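Chemist: Need coordinates for the below:
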Amino acid sequence: MVRAGLTAAKLTEAAAEMADEVGLDRVTVSALARHFGVKDASLYSHIKNLRELRVRIALLGGAEMTDRIAAAVAGRAGKDALVAFADAYRQYALAHPGRYAATQLQFTPEEIADSAVVRRSAGLTYGMLRAYGLAEPDLTDAGRLLRAAFHGYIHLELSGGFGHPRTVQESWDRSLDALHVLLENWPARPDRSPR
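Modeler: Okay, here's the model as predicted:
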């Protein structure tokens, strides 16, 4: 018997909570069906498959994280914006590791084509970086650098990869100081004109 009131949104929220509790890889259609006390087949009238469920978790997590970042950076520029952006990003990832993991999956353009979340997230990142005087293609390069630095740090932190006695927070703060200096002194692109 299908439990009344199941919707794609309710399934997504429950799957996101499950991902945070047990890890994204352990979220399955079967596990979600058991959670709601229904048969697997009952869920397929709301979601197509596990892949769609993961896209939904990623978009939910991305929207939540973007909202937190937007609130943190509002009215800030330069180093203040960078630190607020980075701290909001990290705090969300540490509080919601399963949702965060979903946001790091690779999606096809078709899966996220209509996503306002992706556009808003990119807009926030580029807006913060423009305050450093960057323009394309440096905006993309700097955005990729920040994402790699934040994600790498968070991944190591979540997996217990920092064993040195210095606090992880102190290293995070100094890393942000270094990224700020780098962004303020972004290297000029070499002249690629023929000689």
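Chemist: contacts and neighbour counts: CA atoms only from here.
Modeler: Noted.
Chemist: where exactly do the strands run in this protein?
Modeler: In chain order, the chain shows no strands, with DSSP state E as the criterion.
Chemist: measure stretch 37-50 end to end?
Modeler: Length of stretch 37-50, first residue to last, CA to CA, to the nearest Å: 18 Å.
Chemist: Give me the spatial nearest neighbour of the residue nearest in space to the middle of the chain, chain neighbours excluded.
Modeler: What sits nearest the mean C-alpha location of the chain, by CA atoms, centre = their mean, is T103, with 4.6 Å. Among residues not flanking T103 along the chain, A58 sits closest, at 4.4 Å (CA to CA, 6 or more residues apart in numbering).
Chemist: quick one more, to check against the first:
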Amino acid sequence: MPRAGLTPAVVAEEAARLSDEEGFDSLSLAAVAKRLGVATPSLYKHVDGLRGLRREVALLGANGIGEEVQRATVGRAGPEALRATADAYRRYAHAHPGRYVALQQLPVLAGPGAEPATDPVRVLAAVLSGFGIAEDQAVHAIRALRSALHGFVDLETRGGFGLPEDVDQSYALLVEGFVRAFQGWSATSPGTGAAPEDTREG
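Modeler: Model prediction:
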């Protein structure tokens, strides 16, 4: 008999905690069931197998980082909002490493109707709107920013920065580079194409 109080949300949260503690790649139905004190088959009532479990963790990650950035940018615009966004992004990745890895796979894991409540790509789009970037350039700008922030955070969390120079300063310089780039972003930059309705890919 399933444990009293076991719900899809409870299962997803426990899976997310396990991912943060032990790594997203180590996530399994058996490991989550053990932490919840139930038999593995009991989880199938609440989640659509391992893929469904991974999808729920990815959605929690997307919502979490979106909310973190949203809170950080309240009352801010332009360069100030972008700096706050970058700080919130990095802070979330360090605080929730498993969820952070999971959310990068959301476009593959998510099916129809599985969009996060707070889409981080839409939040980034709102931040970049403060720079006056044309709509047909927004996706390109978001991709460039996400690639840079993710690349830095990924290298950092994997121990890729071995030199003694301050990593915080390096990150700040990266962000300032984007502040300047977006301030001078031209509406006639190479590449066209309207932003897709589904912005999860970003």
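Chemist: Mind checking the TM-score on these two?
Modeler: TM-score of the superposed chains, computed with TM-score structural alignment, normalised by the length of structure 1, equals 0.91; 191 aligned residues with a CA RMSD of 1.9 Å.
Chemist: that older thread, what number of residues lie near the residue nearest to T103 of structure 1?
Modeler: Using other CA atoms under 10 Å, A58 of structure 1 has 25 other residues around it.
Chemist: what's the distance between R120 of structure 1 and I69 of structure 1?
Modeler: Using CA to CA, R120 of structure 1 is found at 11 Å from I69 of structure 1.
Chemist: Between the two, tell me which one has more neighbours.
Modeler: I69 (24 against 16).
Chemist: so what's that one up against?
Modeler: The neighbours of I69 of structure 1, taking CA atoms under 8 Å, 6 or more residues apart in numbering as the test, are 84-85, 88-89.
Chemist: and with 10 Å instead?
Modeler: Under the criterion of CA atoms under 10 Å, 6 or more residues apart in numbering, the contact list for I69 of structure 1 reads 63, 81, 84-92, 121, 124-125.
Chemist: show me what contacts the spatially closest residue to L59 of structure 2 that is not a sequence neighbour?
Modeler: Leaving out its chain neighbours, the residue that sits closest to L59 of structure 2 by CA to CA, 6+ apart is P116, at 5.4 Å. Residues in contact with P116 of structure 2 (CA under 10 Å, 6+ apart) are 56, 58-64, 66, 103, 106, 110, 200.
Chemist: A114 of structure 2 now?
Modeler: Taking CA under 10 Å, 6+ apart as the definition, contacts of A114 of structure 2 comprise 55-56, 59, 106-107.
Chemist: Which ChimeraX command selects the buried ones in those?
Modeler: Below is the selection syntax for ChimeraX that covers the buried ones among the contacts of A114 of structure 2, with 16 or more other CA atoms under 10 Å defining burial:
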select :55,56,59,106,107
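Chemist: and the contacts of A114 of structure 2, which of them are in helices?
Modeler: Per DSSP state H, helices hold the following members of the contacts of A114 of structure 2: 55-56, 59, 106-107.
Chemist: Any chance of those residues in a markdown table with distance to A138 of structure 2 as columns?
Modeler: What follows is those, written out as a markdown table (distance: CA to CA, whole Å):
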| residue | distance to A138 of structure 2 |
| --- | --- |
| R55 | 26 |
| E56 | 28 |
| L59 | 23 |
| L106 | 20 |
| P107 | 18 |
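Chemist: and the two most separated of those?
Modeler: E56 and P107 (12.4 Å; CA to CA).
Chemist: burial of A33 of structure 1, as a residue count?
Modeler: The tally of other residues near A33 of structure 1 (other CA under 10 Å) stands at 17.
Chemist: how close does it sit to L11 of structure 1?
Modeler: Here the distance between A33 of structure 1 and L11 of structure 1 works out to 9 Å (CA to CA).
Chemist: Now list whatever residues contact both of these two.
Modeler: L43.
Chemist: Contacts only, for A33 of structure 1.
Modeler: Residues in contact with A33 of structure 1 (CA under 10 Å, 6+ apart) are 2, 11, 39-43.
Chemist: can you do 6 Å?
Modeler: Each residue near A33 of structure 1 by CA atoms under 6 Å, 6 or more residues apart in numbering is listed here: 39-40.
Chemist: Which residues does stretch 81-96 of structure 1 contact?
Modeler: Where contact means CA under 6 Å, 6+ apart, the residues beyond stretch 81-96 of structure 1 that reach it are 20, 69, 72-73, 100.
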